[in-house]
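**Q** model this:
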Amino acid sequence: MGEPELQLSEILLSPEKEIPQAVLDTIDNSFVFSLEELNHAKRRKKTMYISSNKKGEFIGYCITSVGFPFEVAEEIEYDIEGKVVWIDVFEIAVPHQGYNYGRVFVEQIKSRCSYDILLLSIEDSICFWQQMDFKVISYSGEMAYMIYEGQI
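**A** This is a model prediction of the structure:
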């Protein structure tokens, strides 16, 4: 079985932007991201990537922004040079977890970013992100700040 083929849509979030119902359903069932955080992201005009398969079924979403939150800078002891893309959330819908969709989706996002990528991973996902060439730069409780240095 080959790589799953995914289509990636890019949406610039804004307060008046309608969010697809499939994304809202995933947020409703997420323990990582909330509707309140989505509304905050919309006010900050972040970018949302939505992934779907060849049949048009929703696979997952990712919200990013250039730069990273001030509180992150206070927590990490790592010299970040230049601009970075911060991943607020990366979520694969439950029915599509475990089928290589996450890996293909991350590769698509990496190919669209011209800067290094920084994120905060929950403990259960650190191994996945390491397989995607992200490295741990700082631990924060049961979470880890990780970076993909794509512009080396």
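**Q** going by C-alpha atoms from here, please, whenever you check contacts or count neighbours.
**A** Will do.
**Q** does Ala22 touch Phe58 like I think?
**A** Yes - with contacts counted by C-alpha atoms under 8 Å, Ala22 reaches Phe58, the gap being 6.5 Å.
**Q** of those two, which one has the most company?
**A** Set Ala22 next to Phe58 and count neighbours by other C-alpha atoms under 10 Å: Phe58 wins out with 22 against 16.
**Q** any idea which helix or strand carries the nearest residue to the more buried one once chain neighbours are set aside?
**A** Using C-alpha to C-alpha, 6 or more residues apart in numbering and skipping the chain neighbours, the partner closest in space to Phe58 is Ser52 (4.5 Å). Using DSSP states H and E, Ser52 sits in strand 47-53.
**Q** output the contacting helices and strands for that strand.
**A** Other elements packing on strand 47-53 under the criterion 3 or more C-alpha pairs under 8 Å, 6 or more residues apart in numbering; DSSP states H and E are strand 6-12, strand 58-66.
**Q** between those, which gets nearest to Glu107?
**A** Closest approach to Glu107 among those (C-alpha to C-alpha): strand 6-12, 10.7 Å.
**Q** here is the second sequence; please produce its structure so I can put it next to the first one:
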Amino acid sequence: MSVKYGKMQTEIFGTIYILVNEKELFDISLSEEDWEKTNETYSPEYDQKDSLVVEIIEQLTEYFEGNRKTFTVPIKLTGTAFQQQVWQELCKIPYGETRCYADIATAIDNPKAVRAVGQANRKNPIPIVVPCHRVIGKDKSLTGYTGTRTDLKEKLLQLEGITV
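**A** I've put the predicted structure just below:
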């Protein structure tokens, strides 16, 4: 499998890294720390001109400018069956709306798996495109984003017109 990457500058995250194979997006690293792990795992080739990298950057740029509400790039989610079930449910949350962890657990017919949903959210390999930032606490509080960065979650929600 040929793995390539590109990068883009964002106001919210700084540099983000986009990882693709021949036909799908399969990772977005939002921090240098995440990127170091991803780079070690895949040793991707830098190719800012790869057509899929270019398309993803265009769609992310449109999203950050407030002009895109859904993503249409092909994605590949790699994780456990449970994680994939959670991530697929996240993709159903419309732009500008939120759900709580219990809502997601109920939607996947596993209402007691609230904490496991949180862990799956944390391991989401394609943040923003798979909108884990739209999942908040039952009391409408912000809870960890990529572990602890609730400030980033808040900025993404504000971008979508959501005040928490």
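**Q** TM-score for the pair, please.
**A** TM-score for the superposed chains, counting by TM-score structural alignment, normalised by the length of the first structure: 0.29, backed by 81 aligned residues with a C-alpha RMSD of 5.3 Å.
**Q** the strand holding Ser52 of the first structure vs strand 58-66, what angle?
**A** Put simply, strand 47-53 of the first structure runs at 160 degrees to strand 58-66, going by axes from the mean of the first three to the mean of the last three C-alpha atoms, to 10 degrees.
**Q** look up how far Ala73 of the first structure lies from the closest residue to Ile50 of the first structure other than its chain neighbours.
**A** On the basis of C-alpha to C-alpha, 6+ apart, the spatially nearest residue to Ile50 of the first structure that is not a chain neighbour turns out to be Tyr61, at 4.5 Å. Relative to Ala73 of the first structure, Tyr61 of the first structure is positioned 25 Å away (C-alpha to C-alpha, to the nearest Å).
**Q** these two: who's more crowded?
**A** Neighbour totals were compared for Tyr61 of the first structure and Ala73, and Tyr61 leads with 24 against 12 (other C-alpha under 10 Å).
**Q** who's in contact with the strand holding Ser52 of the first structure?
**A** The contact list for strand 47-53 of the first structure (C-alpha atoms under 8 Å, 6 or more residues apart in numbering) reads 4-13, 58-65, 105, 109.
**Q** the first structure: helices as residue ranges?
**A** Counting by DSSP state H, the first structure has helices at residues 21-28, 35-43, 70-75, 101-112, 126-131.
**Q** swap in the second structure?
**A** With helices called from DSSP H, the second structure shows them at 32-42, 51-64, 81-90, 101-107, 114-122, 150-159.
**Q** how much does the fifth one deviate in direction from helix 81-90?
**A** Between helix 114-122 of the second structure and helix 81-90, the angle formed by their directions is 80 degrees, by the same axes, to 10 degrees.
**Q** if you count neighbours, what's buried in helix 114-122 of the second structure?
**A** Val114, Ala116, Val117, Gly118, Ala120, Asn121, Arg122 (16 or more other C-alpha atoms under 10 Å).
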